[in-house]
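In: Attaching a predicted model along with its sequence, questions to come.
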Amino acid sequence: MNRQNLCEWLAWLERAHPSEIDLGLERIRQVADRLSLGSDARVLTVAGTNGKGSCVTFASALIQGSGRKVGTYTSPHILHYCERVRIDGVPVSEAQMCEAFTAVDEARGEVSLTYFEFGTLAALWLFARHQVDVMVLEVGLGGRLDAVNIIDADVAVITSIAIDHEVWLGSDREAIGREKAGIARSGRPLICADREPPESVLSAARHLGAPVERIGVDFEITEQASGYMFCRGDRRVNLPSLHLPAASVAAAIVAVETLGIAIDELALVRLANQTQLPGRMQRLRSGRVSYMLDVAHNPAATEYLAAKLRVQRPAGRLHCVFAVMADKDIDGVLAPLTPLVDTWYLAQLSDVPRAAAPEALADRLANAKANVVQVGSMATCLAQAAAVAGDDDLVLVCGSFFTVSAALALLIPDGS
């Protein structure tokens, strides 16, 4: 079939493979070999339960700031698929994406690939075509068997390890850590931004002979009255207030320096102050209403979000527009937020089969004696929350990437 545009490609990819997730590297390696993706680019690979997108974003900004061409691969996207593949911070065009998909399709022959595998190969093909100096790759799920792991990392980063995706990764941190440590390579540095990493991570590094740098041991970032202090060895750098998680920022700095890229201190301070990531405690204002949007979708992520909200609590009320996937630990996701939220608005994500029914969420919140005001479409929930929000109130939108994407499409329909 001749697919004419990106929409046709994505629609085909969604149904091209029998299952959405099919972990393993044999099929994708076979197609990668046919594509001849060899490159002289240095490779930074980032895994983690939470914070990996922030680490990838800040590392990419630092690399670009050093004058090197950087290719960045992330997932999932918020508003547009091309957000996943960026060259020097700019998403590739739909035409370039279609060209890459065509190349992968022609190379695969009879080999079936998942949506994510297809996209990963397309990103690597584009990076080779653009002759990037450094590739910064975000693991999609786990690490050891994730499609990104067909590429050997020169430096690997693990941002955090928490319980999520238990069906595929295991039900405890030791098992999950073992999967994430699969991105490490023999004799090559592993940066760990988890303050209490499972023994499985450290054991895997020892077995490989991969030197480990750990936050709290070999480098540190601490909050100060006027921002943050980053420390590594004898080096001390005062950073302003950050828009990204501090541990992810620190891991990005260490990773980029470990790649052998010098970071100018003035540039570091400027980028720390400027670099943001959509959907990560993203603030925006629409009319008189203040919003915060966050993709937090597991208990560790909502605990982090709740901790930040306690510090940045609005003077008025906190209203929450919420939707989550049914396969998550929903009670664990809700628990940190329930004491902080004054009113709940439970959105139906009708085009997302995995989404939990808002009526079921309402029952859970009723048991916690929470105030559920609205159950309905995202448009209805946002409109109702905005209608009751006072000047000192904050409307929080959270629960998943799909939740934030649906809200942003309504709040900033032109994507600007």
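Out: Nice, I can see it.
In: From now on I want contacts and neighbour counts done on CA atoms only, so please keep to that.
Out: Fine.
In: Tell me where the stretch 151-300 of the chain has strands.
Out: 155-158, 190-192, 212-214, 219-224, 227-232, 235-239, 282-286, 289-294 (DSSP state E, counting those that start in this stretch).
In: Counting by contacts, list what the first one packs against.
Out: Going back to what we said before, that points to strand 155-158. Using 3 or more CA pairs under 8 Å, 6 or more residues apart in numbering; DSSP states H and E, the elements in contact with strand 155-158 are strand 42-47, strand 190-192, helix 246-258.
In: So what touches the host helix or strand of Ala107?
Out: Secondary-structure assignment from DSSP states H and E places Ala107 in helix 94-108. With contacts defined as CA atoms under 8 Å, 6 or more residues apart in numbering, helix 94-108 is touched by 5-6, 9, 30-31, 34-35, 82, 118-119, 121-123, 125-126.
In: Out of the residues you listed, which comes closest to Glu223?
Out: Cys82 (34.8 Å; CA to CA).
In: what sits against the residue nearest to Leu284 when sequence neighbours are not counted?
Out: Closest residue to Leu284 apart from its sequence neighbours, by CA to CA, 6 or more residues apart in numbering: Tyr291 at 5.3 Å. For Tyr291, the contact set (CA under 8 Å, 6+ apart) comprises Gln282, Arg283, Leu284, Arg285, Leu394, Val395, Leu396, Val397.
In: how about 7 Å then?
Out: Contact analysis of Tyr291 by CA atoms under 7 Å, 6 or more residues apart in numbering lists Arg283, Leu284, Arg285, Leu394, Val395, Leu396.
In: can you name the two of those that are farthest apart?
Out: Arg285 and Leu396 (11.7 Å).
In: So which of these two has more stuff around it?
Out: Counted by other CA atoms under 10 Å, Arg285 and Leu396 do not tie: Leu396 has more neighbours, with 26 against 12.
In: That one contacts Leu293, correct?
Out: Yes: Leu396 lies in contact with Leu293 (CA atoms under 7 Å); the separation is 5.9 Å.
In: ok, second structure coming up, stack it against the first:
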Amino acid sequence: MTQSFKKVHAITGMKDVLPDSSAQWQQLEHTVRQWLASYGYRNMRTPILEHTRLFTRGIGEVTDIVEKEMYSFTDALNNEHLTMRPEFTAGIVRAAIENNILYDRPQRVYSLGPVFRHEKPQRGRYRQFHQIDVEALGFAGPDVDAELILMLARLWKILGLKDIRLELNSLGQAAERAAHRDALIAYLEQHRDVLDEEALRRMYTNPLRVLDTKNPAMQEMANNAPRLFDFLGEESLAHFDGVRRRLDDAGIQYTLNPRLVRGLDYYNLTVFEWVTDQLGAQGTVCGGGRYDGLIELLGGKSAPAVGFAIGVERLLDLCSQSGPSVAAAECQVYMIHQSDEAQRAAVGLAEQLRDAGLAVIVHAGSSGFKSQFKRADASGAAVAVILGGDELAAGTASIKWLRADALEGQAQQEAIPQDRLVTELKQRV
């Protein structure tokens, strides 16, 4: 007796994207690629797997990502410690160093794809999720910081998203952060009684992240803590002022948030987030900033850089709230036939239509006209092409328009000689 097989389910926090939903993904990805190309950004693709030390070095050993969220394992074949990428930036910087792409000129690049973090799954937060990652490598000035923010404002406009607001801060330079760190640790030591377990753990390793707490009991303490902004020197302030002036020139509204630090150790100077109240607790749609020290930290020649990442699932969630989504059609032309001979003729005509650039489905198998028309309508096709006994005898194909917008100005159904079918449909579909 055959033992029954236990049904396999997807891994918790890793979601299937089915064809109807995938159409929305493809539409968004197409829009994003056009938007990025309009600013001169080119696609770059890096491996999903990287050496674990790339992320512990680049992201920071005491960050939540490295401490708790990475999918890491030891490769049994060569005993290497590997990690599925939890973010794109470190891998892109590694690739830029390894392939020497920064020695000729600065680079504007982007990546699209999955990243992996072992988090508690909830709305807008998955264990496999997807990011649009954009990096400007080799650019030092505040003009490029502002350019990235202006780019994002344009994307929200293209997508019709209105309830996203910009928060802005500067983290200064390493020496300024060190001075602030000392002052912040001293302050936290004076307020041990209100610190939760997580804050006590981070107090000496990553005190800046203590201020990013969501614990209501710690909010007053965090609000009154020494502000990093007060420790910034003239150069850091001048850079930040340069960013703000360009945003003001463009009419971009923003809020200064001195507690905005981001979750990665590599940031310096400008940091920003675009946030919304439309996604519940997971309100950050996009985050980024400048990371001038990371390229040298990972073994390259010192070079400035700035970038951001957008969560695709969160962005799609926002887009779905701004208006109903329309499922993409499976094809433009659906071929309906009766008899084996008609089906073979339909296959030949379909290939000619595809040569002309049209998307065509030939009904599979044999079934009645009624069920074939029902399937043609469900496909979203603009027109059905019908081949029956009468059409084969006359050397014609009947076409029936299935959509009101396609029908405008045309007879709903008409017969066309088969040798004119390609030309007619190419012009009219």
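Out: Thanks, I have it. These numbers come from a predicted model, not from an experiment.
In: Got a TM-score for the two of them?
Out: Superposed pair, TM-score by TM-score structural alignment, normalised by the length of the first structure: 0.22. Supporting alignment: 143 aligned residues with a CA RMSD of 6.7 Å.
In: returning to that earlier point: return the set of buried residues in the helix holding Ala107 of the first structure.
Out: Neighbour counts using 16 or more other CA atoms under 10 Å place Met97, Cys98, Glu99, Ala100, Phe101, Ala103, Val104, Asp105, Ala107, Arg108 of helix 94-108 of the first structure among the buried residues.
In: Next secondary structure element downstream of it?
Out: helix 115-130.
In: tell me which element the closest residue to Val249 of the first structure other than its chain neighbours is part of?
Out: Spatially, and ignoring its direct neighbours in sequence, Val249 of the first structure is nearest to Cys55 (5.8 Å; CA to CA, 6+ apart). Taking DSSP H and E as the definition, Cys55 of the first structure sits inside helix 52-65.
In: Packing partners of that helix?
Out: strand 70-73, strand 134-138, helix 246-258 (3 or more CA pairs under 7 Å, 6 or more residues apart in numbering; DSSP states H and E).
In: from the contacts of Tyr291 of the first structure, which is closest to Glu14 of the first structure?
Out: Scanning these for proximity to Glu14 of the first structure, where the rule is CA to CA, the winner is Leu396, at 30.3 Å.
In: Checking my notes, that closest one in a strand, right?
Out: Yes: assessed by DSSP: H, G, I helix; E, B strand; the rest coil, Leu396 of the first structure belongs to a strand.
In: re the thing from before, and Leu410 of the first structure, which of the strands of the stretch 151-300 of the first structure is closest to it?
Out: Comparing these under CA to CA, the one sitting nearest is strand 282-286, at 10.5 Å.
In: for the closest one, packing partners?
Out: Against strand 282-286 of the first structure (3+ CA pairs under 7 Å, 6+ apart) you get strand 289-294.
In: got the end-to-end distance for stretch 236-250 of the first structure?
Out: Using CA to CA, to the nearest Å, the end-to-end distance of stretch 236-250 of the first structure comes to 12 Å.
In: Ok, stretch 362-371 of the second structure next?
Out: 14 Å.
In: quick one, helices of the stretch 151-300 of the second structure?
Out: In the stretch 151-300 of the second structure, helices defined by DSSP state H, counting those that start in this stretch lie at 174-189, 197-202, 207-210, 219-223, 234-249, 294-297, listed in chain order.
In: Then the stretch 251-400 of the first structure?
Out: With DSSP H, counting those that start in this stretch as the criterion, the stretch 251-400 of the first structure has helices spanning 265-274, 299-311, 330-334, 358-367, 378-388.
In: As CSV, the ones you listed with distance to Phe402 of the first structure and mean neighbour count would be great.
Out: As requested, the helices of the stretch 251-400 of the first structure are exported to CSV (distance: least, CA to CA, whole Å; neighbours: other CA atoms under 10 Å):
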stretch, distance to Phe402 of the first structure, mean neighbour count
helix 265-274, 25, 16
helix 299-311, 16, 17
helix 330-334, 15, 18
helix 358-367, 14, 16
helix 378-388, 11, 18
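In: most packed of the helices and strands packed on helix 52-65 of the first structure?
Out: strand 70-73 (a mean of 29; mean count of other CA atoms under 10 Å).
In: Cross-check the contact I'm expecting between Gly311 of the second structure and Gln131.
Out: Yes: under the criterion of CA under 7 Å, Gly311 of the second structure makes contact with Gln131 at 4.8 Å.
In: is it true that Val115 of the second structure lies in a strand?
Out: Yes: assessed with three-state DSSP, Val115 of the second structure lies in a strand.
In: That one: how many residues sit nearby?
Out: 18.
In: again with Asn223 of the second structure
Out: 12.
In: For Val232 of the first structure, give its distance to Phe116 of the first structure.
Out: Careful, residue 232 of the first structure is Arg; it's not Val. Taken as CA to CA, the span from Arg232 of the first structure to Phe116 of the first structure is 36 Å.
In: More neighbours: which of the two?
Out: Taking neighbours as other CA under 10 Å, Arg232 of the first structure and Phe116 compare with Phe116 leading, 21 against 17.
In: Generate JSON lines for the helices of the stretch 251-400 of the first structure, with distance to Leu208 of the first structure as supplementary columns.
Out: Shown next, in JSON lines, are the helices of the stretch 251-400 of the first structure (distance: least, CA to CA, whole Å):
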{"stretch": "helix 265-274", "distance to Leu208 of the first structure": "32"}
{"stretch": "helix 299-311", "distance to Leu208 of the first structure": "29"}
{"stretch": "helix 330-334", "distance to Leu208 of the first structure": "35"}
{"stretch": "helix 358-367", "distance to Leu208 of the first structure": "45"}
{"stretch": "helix 378-388", "distance to Leu208 of the first structure": "48"}
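In: could you give the angle of the helix holding Ala107 of the first structure to helix 115-130?
Out: 110 degrees (axes from the mean of the first three to the mean of the last three CA atoms, to 10 degrees).
In: Which among the helices of the stretch 251-400 of the first structure is found nearest to Phe401 of the first structure?
Out: Of those, nearest to Phe401 of the first structure by CA to CA is helix 299-311, at 12.5 Å.
In: same for the closest one, what does it pack against?
Out: helix 330-334.
In: What is the helix it packs on packed up against?
Out: Helix 330-334 of the first structure packs on helix 299-311, going by 3+ CA pairs under 7 Å, 6+ apart.
In: report the angle between the axes of the helix it packs on and strand 289-294?
Out: Going by the same axes, to 10 degrees, helix 299-311 of the first structure makes 150 degrees with strand 289-294.
In: Isn't Gln374 of the first structure up against Gln348?
Out: No: with contact defined as CA under 7 Å, Gln374 of the first structure does not count as touching Gln348 (10.6 Å).
In: mind checking which of the strands of the stretch 151-300 of the first structure is nearest Leu13 of the first structure?
Out: It's strand 289-294; of the strands of the stretch 151-300 of the first structure, that one is closest to Leu13 of the first structure (CA to CA) at 27.2 Å.
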